[in-house]
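# sharing a model prediction with you, sequence too.
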Amino acid sequence: MGTRLQGKVALVSGAARGQGRAHAVRLAEEGADIIAFDVCRQLDTVPYPLATPEDLQETVALVEKLDRRIIARTADVRDDAAVRAVVADGVAELGRLDVVIANAGIATFAENTWSLTDAAWDEMIGVNLTGVFRTVRAAIPAMIEAGNGGSIVITSSTAGLKGMGHIAHYSAAKHGVVGLARTLAIELAPHSIRVNTVHPTGVNTPMVVNEQTGAFLDGNTGLQNLLPVSMVEAADVANAVLWLTSDEGRYITGVSLPVDAGFLQR
């Protein structure tokens, strides 16, 4: 157990498994209490299995095993009232809010941009962009009111820094959160709240390790990392997130941090 986030409270979206769970557990290892939420049901356009309520309870158990407090709720990031309720409940129970990890996201694919359906486009933008906006919009007033400064980290992607075929809706959303973060970094600097994005390459999580995503990766031989690894681990991204949220990153704001094994150098 470390102490880099001792006494602080972190909100993590998409916390039931994958990167979100890794972030919640890593921040708890450094002393943070956690407000966690996830949709915990299947979405209409997503072909691979999404997280379940049981997955979220596993995250709860892992955080509690570290002797940290956690408030966990089922909520859709697109549902403004539900997200606001998660933040309100968490702050009421844990007393403050210092860190926001806007991580919830989905991945789907299409033959090309013009074959994307309205449903696929709308659900992707709703979860991966609008959901991030609603998460930070709900959280920021509590952070400002607390007066302790803080850190917001948004999960983008290497597809948020370069174009990629077959994922126009995903890439558009992940580019969009970069613009959102850069604007928030300017607006929140007077409150000593820092805002950054992380940009992973493929991560060894259920969103990537499934038949649908595997078929996309197999059909795109240009999607190769510079370092000799096919994917990074969720823990690798969580360590970067921890650095950005801790005092070690206290003067880092408005940046797009790749955790990409050199993928963007290709």
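Sure thing, it's come through.

# every contact and neighbour count from this point should use C-alpha atoms.
OK.

# end-to-end on stretch 47-55?
With Cα to Cα, to the nearest Å applied, stretch 47-55 spans 18 Å between its terminal residues.

# repeat that for stretch 247-266.
End-to-end distance (Cα to Cα), stretch 247-266: 32 Å.

# residues of that stretch that come out buried?
Residues of stretch 247-266 classed as buried: 250, 252-261, 263-264 (neighbour count, 16 or more other Cα atoms under 10 Å).

# could you pull out the helices for the stretch 101-250 of the chain?
Per DSSP state H, counting those that start in this stretch, the stretch 101-250 of the chain carries helices over the ranges 118-125, 131-146, 168-188, 211-218, 234-245.

# nearest to S13, out of these?
Among the helices of the stretch 101-250 of the chain, helix 131-146 comes nearest to S13, with 7.9 Å by Cα to Cα.

# follow-up on the earlier one: would a markdown table of the helices of the stretch 101-250 of the chain with distance to L5 and mean neighbour count be doable?
Converted to a markdown table, the helices of the stretch 101-250 of the chain look like this (distance: least, Cα to Cα, whole Å; neighbours: other Cα atoms under 10 Å):
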| stretch | distance to L5 | mean neighbour count |
| --- | --- | --- |
| helix 118-125 | 32 | 17 |
| helix 131-146 | 15 | 20 |
| helix 168-188 | 20 | 20 |
| helix 211-218 | 35 | 14 |
| helix 234-245 | 8 | 21 |
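
# A further structure is provided below for comparison with the first:
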Amino acid sequence: MGQFDGKVVYITGIARGQGRNHALRFAREGAAIIGLDIAGPVAEHATYPSATTGDFAETIRLVEEAGGKILARQGDTRDLAFQQELVADGVEQFGGLDHVIANAGILTWGKVWELSEEQFTDVVDVNLVGTWKTLKATIPAMLEAGNGGSIVVISSVAGLKAMPMQASYSASKFGLRGLTQTAAKELGHYRIRVNSVHPYAVDTPMGVADTEAHRIFGMPWVTPHLTSVLDYHPVASLDEISDAVLYLSSDGAKAITGAEFQIDMGNSKV
């Protein structure tokens, strides 16, 4: 018996990294997965490897290998009609929608006045507007089911403490805090809880294989902003993030909404 037996979970950005791990963890606990990922280049200015169609196919294989049911399609969170169709088809196939994990996001680097227009708008459109479209596509299905449930929005420590060289990313992640708080207040009387998770560095391609990040982290004036309390544990594992996501989605967190759950090794406190 799994703690999410019979539940249906919608996850964005499932091709690899955090999204894939969340999908696997929920599937192992008995949930059916509805998932999406663009599984390709999102923006020309990204300086880390893009997810691929092969990554996407591997997530599906791993979920099914774990005994899970999954409906997954390649698509962009910025495409509201695509998300609405995927939700409708998933609800028809699995019988409802209980939990949403708004995970998809991108990152770019540069000083406020040196970012290109694309570097700013692409990141805000994917991270903030795309997450709003995820909520717009999924909340009606949750309300129609009338079973309550939960939404977890993946923000960042950069949404708690602005980071240098990350103006568009920080702006988008701060925006997710406001979106999460508003949704929590609007959905509480429907028994739907809404919380945000705020990681620092995570063991993903975006987290550890970004060539521009490695260059910027070596700048002496940037370093003080990037230190943490737990400097002996600089990068969180995927399971450390998924542990929080599953907890916030579980009955064990039934008294928690509007929370900002930090997994940042204390970086936001430095």
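Looks like it came in fine. Note that the structure is predicted; figures quoted are calculated from it, not measured.

# mind telling me the two of the buried residues of stretch 247-266 of the first structure farthest from one another?
R250 and F263 (26.8 Å).

# in the first structure, which strand is the longest?
The strand spanning the most residues in the first structure, taking DSSP state E as the definition, is strand 193-200.

# does anything pack onto that one? Which helices or strands?
Here strand 193-200 of the first structure touches strand 150-155, helix 168-188, helix 234-245, strand 256-259, going by 3 or more Cα pairs under 8 Å, 6 or more residues apart in numbering; DSSP states H and E.

# N210 of the first structure is nearest to which of those?
Among these, helix 234-245 sits nearest to N210 of the first structure (Cα to Cα), with 15.6 Å.

# that closest one vs the second structure, average distance?
Once superposed with the second structure, the aligned residues differ from helix 234-245 of the first structure by a mean of 0.4 Å; criterion: mean Cα distance after the TM-score superposition for the first structure.

# give the aligned range of that helix in the second structure.
Mapped onto the second structure using TM-score structural alignment, helix 234-245 of the first structure spans residues 238-249.

# residues contacting L246 of the second structure?
By Cα atoms under 8 Å, 6 or more residues apart in numbering, the contact set of L246 of the second structure is H22, R25, F26.

# ok, it to A167 of the second structure distance?
Relative to A167 of the second structure, L246 of the second structure is positioned 30 Å away (Cα to Cα).

# please apply the same query to Q119 of the second structure.
Relative to A167 of the second structure, Q119 of the second structure is positioned 9 Å away (Cα to Cα).

# next: L107 of the second structure.
Distance from L107 of the second structure to A167 of the second structure, by Cα to Cα: 10 Å.

# so for the second structure, the centremost residue is which one?
N103 (1.5 Å; Cα atoms, centre = their mean).

# wouldn't it be in contact with L135 here?
No - N103 of the second structure lies out of contact with L135 (Cα atoms under 8 Å); the separation is 11.6 Å.

# list the contacts for V100 of the first structure?
A10, L11, V12, V136, A139, S151, I152, V153.

# in which helix or strand does the third one reside?
It stands for V12 of the first structure. Per DSSP states H and E, V12 of the first structure falls inside strand 9-13.

# which of the buried residues of stretch 247-266 of the first structure lies closest to P190 of the first structure?
T253 (12.1 Å).

# who touches D98 of the second structure in this structure?
K7, V8, V9, M142, N147, G148, G149, S150 are the contacts of D98 of the second structure under Cα under 8 Å, 6+ apart.

# run the last query once more with 7 Å
Residues near D98 of the second structure by Cα atoms under 7 Å, 6 or more residues apart in numbering: K7, V8, V9, M142, G149, S150.

# which position in the first structure aligns with the last one?
What it means is S150 of the second structure. Per TM-score structural alignment, the equivalent position to S150 of the second structure in the first structure is S151.

# what is the neighbour count of that match?
27 (other Cα atoms under 10 Å).

# which residues does it contact?
D98, V99, V100, I193, R194, V195, T245.

# tell me which two of those sit farthest apart.
Using Cα to Cα, those reach their maximum pairwise distance at D98 and V195, which is 12.0 Å.

# let me see the contact set for T211 of the second structure.
Counting by Cα under 7 Å, 6+ apart, T211 of the second structure touches T47, Y48.

# pretty sure Q3 of the second structure sits against R28.
No - between Q3 of the second structure and R28 there is no contact under Cα atoms under 7 Å: 9.3 Å.

# who has more neighbours, the two?
R28 (21 against 14).

# quick check: closest non-adjacent residue to L56 of the first structure.
Counting by Cα to Cα, 6 or more residues apart in numbering, the nearest residue to L56 of the first structure once its immediate chain neighbours are dropped is A16, at 3.9 Å.

# just the element for that neighbour, please.
Counting by DSSP H and E, A16 of the first structure is part of no helix or strand.

# next, the contact list for whatever residue of the second structure lines up with it, please.
Alignment note (TM-score structural alignment): A16 of the first structure maps to A15 of the second structure. Each residue near A15 of the second structure by Cα under 7 Å, 6+ apart is listed here: D37, A39, A51, D55, F56, T59.

# what about the third one, distance to P205 of the second structure?
For A51 of the second structure, the distance to P205 of the second structure equals 9 Å [Cα to Cα].
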